[in-house]
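*Asks:* next one to model:
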Amino acid sequence: MNKHKRNAFIYAGIVALGGLIFGLDAALISGTVDYIAKEFGLNSIQIGFVVSSPGLGVLFALPVAGYISNKLGRKKALIIVAALYLVSAVTSTISPSYEALTAARFLGGLAFASLSLAAMYIGEIAPPKWRGKLVSMNQMNIVVGLSAAYFINYFIVSAISSDAEWALSMGVKENTWRWMLGSEIIPALVWFVLLFFIPKSPSWLVFKNRIEEAKSTLKKVMPENEIDPHIEQMKLSMQNTTEDNNSVLNQLKAIVSKPMRLTLIIGATSAIVQQVVGINAILFYAPTIFKQLGGGTDVAFTQAVWVGLISVVFTFLAILVIDKIGRRPMFIWGLACAILSLGICSYGFSTARYEITSQAITELNTIPNAERLQTLIGTEYKSDTEFKNKLTEVLGKEDAQEHAATLIQKSAKMKATLILIGILCFIAAFQFSIGPVMWVLFSEIFPIHLRGIAIPAFAFLTSISSYFVQLFFPWQLDNMGGGAVFLTYAILGAIGFVILYRFLPETKNMSIEEIQATLQKK
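*Replies:* Model (predicted):
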């Protein structure tokens, strides 16, 4: 590997560490849901607010992220969001109440703008032939963070279950969820420090007419004979840009103008469909979903680890082949596989049946006054919502919520293996296609003078879709049932498939300027 390629990978790797912090933040909360609900006495909507509060925070951050990245530069903007991650991790860990925890996680959500800023920075510093791989590193680090979080949660739960001496002596059993959330602090601190060592974005320097500084940065990532032509390409891209039309309002007008119409359709559809297929419902609530399969708490945390491992493997494969296969076939056919997998999950949940037996009641020695369940013997319930509503009626809200996993384990008759395969296939399809490819597209389809506003604007669509998915998933699961929830995700994904199949072009091995010309011509 020559020095230019090595430098490009190092800078991209440092920036992409933000994806790892995001992955940790996203998945660590999945293991804390039951513990937080019990400690603070939360209902399903309150649980949704705790889990989704970062998704709300990013909705406030993204509208100003573009302005900050244009005004201060991509590097300084990334340093700010790294500091927000660190503060959020510390305050979440020591939160004394539901309100304080929600506020601390909201603060961390302000840092979720790092995903769009990272894609922007890497897309601007990466030579065209490496751009796909380097931008995809961000997604790779997200899934590494996810996988690490599931392992951390599994490790902590296993230590508690086995009464490990270190866990007892350090109070892990009494503060399980705090240990889970606290594991994010050190990685967040490391990323904050490393960001001081990356160079400023060459595209931003050209945007600010600091040409010599831009050349100095480019010397680190490409041969000298390629620098001047690359600078000229960037200047050409911005030749009609004036200080007046650089205003946020005018840039937004340009994004929705006729020459940008195709870019708008592609960006908006991919931004929304990436989230409405339910990826963050699965990632943020993995143990909760797996408990619905009847395996119990320990099995649920083990199965969540598989989500992390599959995410890492298929994202790594995507990075290896994205510049060979191309963006269009990976996004389109990966989305098709994800839709099929969601359909399998919906079928599996829809055919499940639930029935309490007298033997099961005898074995439920962890539930106080389990004889209350005697009235349910012999009745078969045809949906998880019907069954859980009856449990709440008989046991009361608190006991039904606390012992739901055990009760489902003892009463469910379902195609659990089929559902598990469906979920894991969905994760594989998403991480091989929709997950990384969307950010690569965002780094390519917008002209340089608009990307500071455009990428955060379309990331805003992704984030608002993600927020509502996370917020309402616990309520949907309780009131609609797993079958209806997964069917909804499949239908929304199918709508996105139809639009992108019609409009999404191929962009591999093209410069950003060539992509603009192709899109405007089409």
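
*Asks:* C-alpha only now, for contacts and for neighbours.
*Replies:* OK.

*Asks:* quick check: the gap between residue 343 and residue 96.
*Replies:* Counting by Cα to Cα, to the nearest Å, the gap between residue 343 and residue 96 amounts to 41 Å.

*Asks:* repeat that for residue 447.
*Replies:* Counting by Cα to Cα - residue 447 and residue 96 are separated by 46 Å.

*Asks:* more neighbours: which of residue 343 and residue 96?
*Replies:* Using other Cα atoms under 10 Å as the criterion, residue 343 and residue 96 rank with residue 343 on top: 22 against 11.

*Asks:* buried sites along the lengthiest helix in the chain?
*Replies:* Assignment by DSSP state H gives helix 3-40 as the longest helix of the chain. Along helix 3-40, the positions that meet the burial threshold by neighbour count (16 or more other Cα atoms under 10 Å) are 4-5, 7-9, 11-37.

*Asks:* do the same with stretch 54-74
*Replies:* Judged by neighbour count using 16+ other Cα under 10 Å, the buried positions of stretch 54-74 are 54-59, 61-70, 73-74.

*Asks:* what of stretch 397-406?
*Replies:* In terms of neighbour count (16+ other Cα under 10 Å), stretch 397-406 has its buried residues at 400-401, 403-406.

*Asks:* which of the residues you listed lies closest to residue 178?
*Replies:* Closest approach between the buried residues of stretch 397-406 and residue 178, by Cα to Cα: residue 401, at 20.7 Å.

*Asks:* and the closest one, how far from residue 306?
*Replies:* Residue 401 sits 25 Å away from residue 306 when distances are taken as Cα to Cα.

*Asks:* also residue 498?
*Replies:* The span separating residue 498 from residue 306 equals 31 Å under the rule Cα to Cα.

*Asks:* to compare with the earlier structure, here is another sequence to fold:
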Amino acid sequence: MQEKDTSSGIGYILAICLVAALGGILFGYDTAVISGAIDGITRHFDLSPTLKGWAVSSVVIGSIAGALGAGWLANVLGRRMTMMTAAVLFLISAIGSALAPNFVLYILLRLVGGVAVGIASVVSPMYMGELAPQHWRGRTLSMFQQSLVVGQTIVFFVNYFIARDAAEAWLTDYGWRWMLGSEAIPAVLFGLLLLLVPESPRWCIMRGQYDRARKILKRFTPSDQIEPMVEDVRNSLDSGNATGRRAMNRQRRDERRGSRSELRRPIMMGIALVGIFLSAAQQFSGVNVVMYYAPTVLSGVTDSTDSALLQTGFIGIVFIFGNLAGMYMIDRMGRIKLLTVGSLACIASMVTLGAIFWFDVQGYTAMFAIMVYVVGYAISWGCCSWTLLSEIFPNSIRGSGMAMAMGAQWTAGFIVAQTFPMMRGSEWLNAIFNGAFPFWLFGAITLVSLLLVWRFVPETKGIPLEGMESLMREKFKRGRVKQRDAYREADSATA
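*Replies:* The predicted structure follows:
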């Protein structure tokens, strides 16, 4: 009977996580829709190259603000209500930017969409991580990355079908508006389905709503495990706070101040820095070059806008299959091993892509290199980094830690989105590297990031969320011990 209940519980959790993953679909949809719309927007508003870059990257600025405020919102409103807030903002942005009569209003409404993206990027995986059982957590959390890529792929094909056989004048006046406005459909669906899912039981416990948490847990947890789970979360909150249970009783009054106080502890600051690094490295690997500028990169091997958009859609399909492979392997291989394999594929692909431009190689070799890159990224910085970010933060700083990490991610994303066309258009860099520089730069950054992962990021496979602080402490401690032993060996050799 318990086995049956457990099976039913897993199905219920997966259904809940699929609803939360719609936040990832909207995340991907909102950030990738611009790849097909940007040329029409540029012509319609007669934008300079600088303003064209701002039309693309403005959503990232909004995402930074949304990510930084998402942790506080998730703690005050709850995970579910915060996701519903994001759904409303997605809807406002989709309809408003599609109808924008001028460029200023377009930018303001894209910033609103960016705020929604930032909130979804923090709260959806946080919510999924808090509900998923530890032996399914890697695959469940990988659903968020998969949903992000599904959203991007859907909009690639939506853009293609809107632009197919359309006159340039129609695309300039109306086509881009239909592309942006199409996001209203998944936004409404997300908001409606959120009415059917429960609040995170961990959030309920943090707020002292123990009966509500028990009632939610009964729907997917064996009855003999409910009280131990409640106590584990309560104990983790107590042990994560220097003033113990007394600080827990002050939580509602001192929520913001308490989170900041926790982050002053060296171990918590170390964990926060690891989260910030993982989140920023995900963007500095160059993924936004593929998501925002793939049609630009592929322009040398296509004969029309339609063809470039269609090939970008095929790249999205490859991305989906790469994510499926990552979801299958992450709880078998572990996070760090899979991150290593995928990162090496990303590095090789960026080196190859740079060589293609260096030697001016024609044909579809560039598209093949990009496809290898997206598979490597999907199984590594895609699946693994989202999973690690949802795991490593202790309960007491999860909201603020995820917010800082996502703020760093979107800051890095803005830098990449804004600087890539500048590097591609630099006469000085092109004279030296013939267009290869940005790709080799991203390859080098990915290599450095992988070395830092080996040093500072522990394997989290099979570790309960309540045990992450101890695991991170042990990882940092082992590094200090090795460093101390090296100094001792050096002193002995000198003596």
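
*Asks:* what's the TM-score here?
*Replies:* Once superposed, the chains reach a TM-score of 0.87 (TM-score structural alignment, normalised by the length of the second structure), with 454 aligned residues with a Cα RMSD of 2.0 Å.

*Asks:* returning to that earlier point: in the second structure, which residues correspond to the longest helix of the first structure?
*Replies:* Helix 3-40 of the first structure lines up with residues 8-45 of the second structure when matched by TM-score structural alignment.

*Asks:* distance check, the aligned residue in the first structure for residue 265 of the second structure against residue 250 of the first structure.
*Replies:* For residue 265 of the second structure, the equivalent position in the first structure is taken to be residue 257, counting by TM-score structural alignment. Residue 257 of the first structure sits 10 Å away from residue 250 of the first structure, taking Cα to Cα as the criterion.

*Asks:* next one: residue 40 of the first structure
*Replies:* With Cα to Cα as the criterion, residue 40 of the first structure and residue 250 of the first structure are 47 Å apart.

*Asks:* show me how far stretch 144-163 of the second structure is from its chain's centre.
*Replies:* A distance of 16 Å separates the C-alpha centroid of stretch 144-163 of the second structure from that of its chain, computed with Cα atoms, centre = their mean, to the nearest Å.

*Asks:* which part of the first structure lines up with it?
*Replies:* By TM-score structural alignment, stretch 144-163 of the second structure lines up with residues 138-157 in the first structure.

*Asks:* which residues sit in contact with residue 347 of the first structure?
*Replies:* residue 483 (Cα atoms under 8 Å, 6 or more residues apart in numbering).

*Asks:* tell me which element it is part of?
*Replies:* Assigning secondary structure by DSSP states H and E places residue 347 of the first structure in helix 327-350.

*Asks:* where does that helix end up in the second structure?
*Replies:* Against the second structure, the aligned range for helix 327-350 of the first structure is residues 335-358 (TM-score structural alignment).

*Asks:* for stretch 117-125 of the first structure, same thing?
*Replies:* Equivalent residues of stretch 117-125 of the first structure are located at 123-131 in the second structure, counting by TM-score structural alignment.

*Asks:* contacts for that stretch, please.
*Replies:* In this structure, residues lying in contact with stretch 123-131 of the second structure by Cα under 8 Å, 6+ apart are 13, 17, 20-21, 23-24, 70-71, 74, 79-80, 82-83, 137, 140-141, 144, 200-202, 386, 390-391, 402.

*Asks:* swap the cut-off to 7 Å and go again
*Replies:* Around stretch 123-131 of the second structure, the neighbours that count as contacts under Cα atoms under 7 Å, 6 or more residues apart in numbering are 13, 17, 20-21, 23, 70, 74, 79, 83, 137, 141, 144, 200, 202, 390-391.

*Asks:* stretch 357-367 of the second structure too?
*Replies:* Contacts for stretch 357-367 of the second structure (Cα under 7 Å, 6+ apart): 298, 301, 353, 356, 433-436.

*Asks:* out of those residues, who's the most crowded?
*Replies:* So for the contacts of stretch 357-367 of the second structure (other Cα under 10 Å), the most neighbours sit at residue 353, 26 neighbours.

*Asks:* my read: that residue touches residue 369, true?
*Replies:* Yes: under the contact definition of Cα atoms under 7 Å, residue 353 of the second structure touches residue 369, with a separation of 6.1 Å.

*Asks:* what are the ranges of the helices in the stretch 201-350 of the second structure?
*Replies:* 201-206, 210-217, 223-239, 245-249, 255-263, 266-284, 287-297, 305-333, 335-358 (DSSP state H, counting those that start in this stretch).

*Asks:* for the fourth one, packing partners?
*Replies:* Identification of packing neighbours for helix 245-249 of the second structure by 3 or more Cα pairs under 7 Å, 6 or more residues apart in numbering; DSSP states H and E yields no helix or strand.

*Asks:* re the thing from before, what about the helix holding residue 347 of the first structure, how far off from the second structure?
*Replies:* With both structures laid over each other, helix 327-350 of the first structure and its partner residues in the second structure are 1.2 Å apart on average (mean Cα distance after the TM-score superposition for the first structure).

*Asks:* in contact with residue 112 of the second structure, which residues?
*Replies:* 62, 89, 93.

*Asks:* quick one on the thing from earlier: now for the contacts of stretch 123-131 of the second structure, which pair is the farthest apart?
*Replies:* For these, the maximum inter-member distance is 22.8 Å, found between 13 and 70 (Cα to Cα).

*Asks:* and stretch 45-64 of the second structure, how far out from the chain middle?
*Replies:* Using Cα atoms, centre = their mean, the distance from the centre of stretch 45-64 of the second structure to the centre of the chain it belongs to is 20 Å.

*Asks:* so what touches that stretch?
*Replies:* The set of residues external to stretch 45-64 of the second structure that reach it, using Cα under 7 Å, 6+ apart, is 34, 42, 103, 107, 110-118, 407, 410-411, 413-414, 417-418.
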